[in-house]
Structure formats: structure tokens, C-alpha cells
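In: 3D, please:
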Amino acid sequence: MAEAPVRVVIADDDPDMRMLVEIAVRKAGLELAAVATDGTQAWILIRDEAPDVVVLDVSMPGMSGLDVCRLVRNDPSLKHIPVLLLSAGVSGASRDAGMDAGANDFMPKPFSPRLLAAKLAELARGRELAQ
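Out: Have a look, this model is predicted:
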């Protein structure tokens, strides 16, 4: 029996960034479950799709990626999902805010799609091991 593909929800309000994340998802051998353009839409899609991994931009219209990450962490049915935050803020404070919100990992923008693919594959492996 074939393994079910690892499904990813991504959210970023920048179309170019979304495209780069989509490329990284495919490069990692994962399946794109849904794409959101703002935090509110991301939260709805995460609840509806219950993906295996979530990639969130920190700064989005509506709810921020930090807000969505906190909601995921506070929902008993979703809190196990690995969350990767992407941010144009490269300071230690930005990273700390992401980790405080419950993110599993944090990547500054701009990023290498190859490095993002490696991080996504690592998060997917970690989730499989935890089950």
C-alpha cells in the first residue's frame, strides 16, 4: 500500500513568494493541499484541510502568521502540525517572536527554494516519526 503524500498548506500575500514556496514544496516531494493569501484564509484552510505541514508568512493582511500559528497551537486537533514561519524580518527578535508563537522553524526572506525544500522535508519526516 502506498504511503499517503505529506500535504502542505502555505500562506503568503506575495504572489512571487507563494510561487517560490510552491516550488520548494514540490521539490521536497510533498503535496500542495491549499494556498492562502492572508492569515484569515490560512486559518480556515488549515482547519478544513488538517494538513501535515504549514508554511506561514509572518506579515499578512488580516491575521499575521504569528496569530495563525498561535491558533494552531491552541487547537487540540491541530497542535501537532509542524509550522514553518517565513519573515522578511531577520532580527533575533523576529525569530524569537516566531518561536514564542509555537513555530517549529523559522526562515528569513529571501530564502533558497532548495534550503526551504530541505527544511520542509525535515519537518515532514519529524511529523511522521512523532506519529
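In: every contact and neighbour count from this point should use C-alpha atoms.
Out: Will do.
In: packing partners for the host helix or strand of V68?
Out: Using DSSP states H and E, V68 sits in helix 65-74. In terms of contacts (3 or more C-alpha pairs under 8 Å, 6 or more residues apart in numbering; DSSP states H and E), helix 65-74 is packed against helix 39-49, strand 53-57.
In: pull the longest helix from the chain.
Out: The single longest helix within the chain, with elements called by DSSP state H, is helix 113-130.
In: just the residues contacting that one, thanks.
Out: With C-alpha atoms under 8 Å, 6 or more residues apart in numbering as the test, helix 113-130 has contacts from 6, 20-21, 23-30, 52-53, 80-82, 107.
In: sequence B follows; please return its structure for comparison with A:
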Amino acid sequence: MNKKILIVDDEPNILILMEQVLEKLEDDYQVELLTANDGKKALEIIQEEKPNLVFLDVMMPKMSGLEVCQFVKTNPEINNVYIIMLTAKGQEFEKKTGMAVGADLYMTKPFKPKEILIKAMEILEIEI
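Out: Prediction:
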């Protein structure tokens, strides 16, 4: 069964970097990569594709990552999606807010590409 990862960020460079990091999973482990550059589009993709894992930026146009996360986690049809919130702000307030709306994990930008890959493999239960 194919596993799906959705990468959501309004910063094109971050999207490209994340795709490059996670492409190895796509090639070696039949993981499908999906992307969105705003919260509204992310929510549409989550509802249609039901990805296993979402890397979700907090600050985005149309709908914030926090709003997307809260909607997903309060909707029984899609609330089993694992959400990792990504933010440039490492303040405790941001982290608490992210966890309060149901984020499963919180990562602060800039992040190490290897951390992203290892975390994705852990969550998708992919053996190295």
C-alpha cells in the first residue's frame, strides 16, 4: 500500500528542499509526495488524499497551519493524519498553540534535512 506525505509551505525554497529530502522515500519505498502552498489547498488535499503524514507550516496565506491542524484533528474522517507543524518561530507560545490544536510534533526552521527524513521514516514505519 502506498503511503502519502503532504508538504505544506508558502515558501517555494522550503517546498523544494523538503521534496528533495523526501524523494528518496518516493523512489525506494513507494511513498507519494504531495505539496500545497497555502492552508486552504492543504485542507483540500488532506480531505481527498488522506495522507499518512503532513509537514505543515504555521504561517500561511488563506488559512494558517494552526487552523488546518485544528480542522483535521476535530474531523473524525481525517483525524488520524500525523501532523508535524513547521515554524520559523521557536517560541514556547507557538509550540503550545500548535500542540493545543492537536499537532503530533513540532519542528523549528531551519531544520536539518536528515532529521526530516528520519522522522518521516519513523512515522511511516519504514525500515532503513
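In: picking up where we left off before, format the helices and strands packed on helix 65-74 of the first structure as TSV; extra columns: distance to D100 of the first structure.
Out: Below are those laid out as TSV (distance: least, C-alpha to C-alpha, whole Å):
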stretch	distance to D100 of the first structure
helix 39-49	18
strand 53-57	15
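In: now for the ones you listed, which one comes closest to R70 of the first structure?
Out: Closest to R70 of the first structure of those is helix 39-49 (C-alpha to C-alpha; 10.4 Å).
In: how far out from the middle of the chain is the closest one?
Out: Centroid separation for helix 39-49 of the first structure versus its chain: 12 Å, with C-alpha atoms, centre = their mean, to the nearest Å.
In: compared with the second structure, how much does that helix deviate?
Out: Averaged over the aligned pairs, helix 39-49 of the first structure sits 0.5 Å from the second structure after superposition, using mean C-alpha distance after the TM-score superposition for the first structure.
In: counting contacts, what elements does that helix pack onto?
Out: With contacts taken as 3+ C-alpha pairs under 8 Å, 6+ apart, helix 39-49 of the first structure sits against strand 7-11, strand 31-36, helix 65-74.
In: buried ones in it, by neighbour count?
Out: Buried residues in helix 39-49 of the first structure, counted by 16 or more other C-alpha atoms under 10 Å: 39-43, 45-46.
In: for stretch 115-125 of the second structure, same thing?
Out: Here stretch 115-125 of the second structure shows 116-117, 120-121, 124 as buried, counting by 16+ other C-alpha under 10 Å.
In: same question, stretch 23-31 of the first structure
Out: So for stretch 23-31 of the first structure, counting by 16+ other C-alpha under 10 Å, buried means 23-25, 27-28, 30-31.
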